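> predicted model and sequence below, questions to follow.
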Amino acid sequence: MLFHVRMDVRLPADMPEHQAAELKKTEKEMAQSLQQNGKWRHLWRIAGQYANISIFDVGSIDELHTTISALPLFPYMQIEVMPLCRHPSSIRTDDR
């Protein structure tokens, strides 16, 4: 199942820089691992914002929730999820 996920990150202004840096490092490692195993299909930064648009390919909404809630930055995110399905006018026969 494909899901369009928007994640807006809001770190507390008073968070120590070393703590924020460690969270970001761990987040990057986890995001890259999820991309390598095919669960996190696409990841785009939204220009000018600490936010991204992502496409996840998971077996269920429960798996998506488990995956997203395990992210180190999850407690500091506002997340919007939209399930996706193939459009009948698409010229693509796969999910490229």
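Yep, it's here. Numbers count the residues shown, from 1 in each chain.
> when you work out contacts or count neighbours from here on, use the C-alpha atoms and nothing else.
Will do.
> who touches whichever helix in the chain runs longest?
Across the chain, the longest stretch assigned as helix under DSSP state H is helix 17-36. Residues from elsewhere that reach helix 17-36 (C-alpha atoms under 8 Å, 6 or more residues apart in numbering): Leu11, Trp40, Arg41, His42, Leu71, Pro72, Leu73.
> put this beside the first:
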Amino acid sequence: MLFHVRMDVNIPVDMPAEVASEIRSREKAYSQELQRSGKWRHIWRVVGEYANYSIFDVESNAELHDILTALPLFPYMKISVTPLCRHPSSIRDDDA
């Protein structure tokens, strides 16, 4: 199942810099692990915002929920999810 996910990050301004840096480091490692596994297929930064648009390829709504809630930055995120399905006019075989 494919999902389009927008993540807006809002780290509290009073969070100590070293704590924020450590959380971002864990977030990067986790997201790259998911990208290597094929679960997190694409990630794009939103210009001028601390936000991203991503495409996830997972087995179920529950799996996506588990992945998103395990993100180290999850407590500081606003997330919106849109389920996707293959468009009949698509010429790509790998976008199922």
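Cool, the structure landed. The model shown is predicted, which means the values in this text are computed figures rather than measured ones.
> what's the TM-score once they're superposed?
Remark: TM-score between the superposed chains equals 0.96 [TM-score structural alignment, normalised by the length of structure 1]; 96 aligned residues with a C-alpha RMSD of 1.1 Å.
> what residues sit buried inside the helix or strand following the longest helix of structure 1?
Moving toward the C-terminus from helix 17-36 of structure 1, the next helix or strand (DSSP states H and E) is strand 40-45. For strand 40-45 of structure 1, a neighbour-count test (16 or more other C-alpha atoms under 10 Å) marks Trp40, Arg41, Leu43 as buried.
> for these, which one is nearest Glu80 of structure 1?
Leu43 (14.5 Å; C-alpha to C-alpha).
> I'd guessed the closest one sits against Ile53; true?
Yes - shown here, Leu43 of structure 1 and Ile53 form a contact pair, counting by C-alpha atoms under 8 Å, at 6.1 Å.
> for Glu22 of structure 1, see how far away Met15 of structure 1 is.
For Met15 of structure 1, the distance to Glu22 of structure 1 (C-alpha to C-alpha, to the nearest Å) stands at 11 Å.
> between the two, tell me which one has more neighbours.
Glu22 (12 against 9; other C-alpha atoms under 10 Å).
> check which helix or strand covers Ile79 of structure 1.
strand 77-84.
> now do the buried residues in the helix or strand where Arg6 of structure 1 lies.
Using DSSP H and E, Arg6 of structure 1 falls within strand 2-9. Buried residues in strand 2-9 of structure 1, counted by 16+ other C-alpha under 10 Å: Leu2, Phe3, Val5, Arg6, Met7, Asp8, Val9.
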